[in-house]
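Peer 1: Next comes the sequence, and after it the predicted model I'd like to discuss.
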Amino acid sequence: MSTNRFSKFFEYILLVEGGYTYHKNDKGGETKYGITKETARRYGYQGEMKDLTKQTAQKIFEARYYKANKLDQVKNDKVALSILDFVINSGRYGIKKAQEAINKIYGKVVVSVDGSNGPQTLKYLNQVEPAKFLAVYHSLQREFYNAIVKNDQTQKVFLNGWLNRVKVKENYIKNV
């Protein structure tokens, strides 16, 4: 899968992540384009977060979220983009929820829910019917966000944005 594919995915990331933010209740702290300061530092960026360029952000997203989670090996663009979006927003839970969705669709445990996009998970992601997967996956994503708020009321301020993110993604991937 090409870098050109990821460049198209990055356009979506910019749409949902926006620019610079620093909200007191955001557990990610200071971010730009959805990249936390901690992640930026881990990938060698030492400047002010407000000055992080799109090019640097794109390199970080591609390395940390796209390739590290083997989403370049997921054949269907809609499935790959949807998982990428959730992984960016929730870390390994994006992969865990993909594994849960696969097991739910097959009605039994066919992949381990371990947050690692290994050979078995990739096999099923590449053979599952995309529309069915996305419907189940997006439902699990919504449940995940609601559970965060149930467990930590300080995160309630973000719930509408998170749920809207899923809706935006569903509309966006219709044209992918």
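Peer 2: Cool, the structure landed. Numbering: from 1, shown residues only.
Peer 1: contacts, neighbours, all on C-alpha from now
Peer 2: Fine.
Peer 1: tell me the SS of residue 110?
Peer 2: Here residue 110 is recorded as coil under DSSP: H, G, I helix; E, B strand; the rest coil.
Peer 1: if I look at it, how far off is residue 121?
Peer 2: Remark: distance between residue 110 and residue 121 (Cα to Cα, to the nearest Å) = 9 Å.
Peer 1: Just want to know which of those two has more residues nearby.
Peer 2: residue 121 (22 against 16; other Cα atoms under 10 Å).
Peer 1: List the residues that contact the nearest residue to that one once chain neighbours are set aside.
Peer 2: Nearest non-adjacent residue to residue 121, counting by Cα to Cα, 6 or more residues apart in numbering: residue 111, 5.9 Å away. When the contact criterion is Cα atoms under 8 Å, 6 or more residues apart in numbering, the partners of residue 111 are 99, 102-103, 120-121.
Peer 1: one more structure, for comparison:
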Amino acid sequence: MTIHALIDRLIAREGGYVDHPADRGGATNWGITTAVARANGWQGAIRDLPRMRAAEIYERVYWRGPGFDRIATRAPVLAGELFDTGVNMGTATAIGFLQRALNALNRGQADYPDLAADGAVGARTLAALDAFLARRGKAGEAVLVKAIDALQGERYVTLAERRPANEAFLYGWLAGRVS
């Protein structure tokens, strides 16, 4: 699936303008918060953010910026999952989940050196991913997606347990995926 298709599915799921009283992030449009829109040059009301501008932010900030485009050339389904996780939890968290999963699946560093879970896609993370995929193939990509889903789900449940107002969002968080 291309980034444009991923963004289209994400925007369809997020919908237009939303201002839920329990959402600490405040009002959103197309899933983009006011803070993110402002950080990316939008000065108008979030309600007026054009869909095309939201799509540009998603591609630049949540796809190319963290390097998910480089992961997509190796493992497109994994890149889609990282994009989804990055939009919802931050790109550094998504990458950290990948790095943790690669470390845990590394058989005691038999396949590649363990990674620092630094939340950045760099040469070492890509080399570890390449080595993992060379050993495990397409089935390995599916296992990484499952591991990231598990880490993401655990984080969502913890957020709802720690802040009961987040229970309003838990079902949607767990049900929603773009990949």
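Peer 2: Looks like it arrived, so ask away. Everything numeric here is computed off the predicted structure, so don't read it as measured data.
Peer 1: before we move on, back to that, return the member of the contacts of residue 111 of the first structure nearest to residue 163 of the first structure.
Peer 2: residue 99 (20.6 Å; Cα to Cα).
Peer 1: Wait, that closest one touches residue 122, no?
Peer 2: No - if you go by Cα atoms under 8 Å, residue 99 of the first structure and residue 122 don't touch, sitting 9.7 Å apart.
Peer 1: Do a quick rundown of the helices in the second structure.
Peer 2: Assigned by DSSP state H, the helices in the second structure fall at 3-14, 34-39, 51-59, 68-72, 76-89, 91-104, 123-162, 167-175.
Peer 1: if you count what's nearby, which of residue 99 and residue 122 of the first structure comes out ahead?
Peer 2: Neighbour count, other Cα under 10 Å: between residue 99 of the first structure and residue 122, residue 99 has more, with 27 against 19.
Peer 1: Might you report the residue contacts of the closest residue to that one other than its chain neighbours?
Peer 2: Excluding its sequence neighbours, the residue lying closest to residue 99 of the first structure (Cα to Cα, 6+ apart) is residue 113, at 5.4 Å. By Cα under 8 Å, 6+ apart, the contact list for residue 113 of the first structure reads 96-97, 99-100.
Peer 1: Could you rerun that using 10 Å?
Peer 2: With contact set as Cα atoms under 10 Å, 6 or more residues apart in numbering, residue 113 of the first structure has these partners: 93, 95-103, 121.
Peer 1: Likewise for residue 163 of the first structure?
Peer 2: Counted by Cα under 10 Å, 6+ apart, residue 163 of the first structure has contacts 138, 141-143, 145-146, 169.
Peer 1: Taking those, tell me the two that lie furthest apart.
Peer 2: Checking these with Cα to Cα, the most distant pair is 146 and 169, at 17.4 Å.
Peer 1: ok, the two, which is more surrounded?
Peer 2: A side-by-side neighbour count of residue 146 of the first structure and residue 169, using other Cα under 10 Å, places residue 169 first with 21 against 18.
Peer 1: Dump the helices of the second structure into TSV; add distance to residue 45 of the second structure as well.
Peer 2: Shown next, in TSV, are those (distance: least, Cα to Cα, whole Å):
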stretch	distance to residue 45 of the second structure
helix 3-14	18
helix 34-39	8
helix 51-59	13
helix 68-72	29
helix 76-89	21
helix 91-104	25
helix 123-162	29
helix 167-175	24
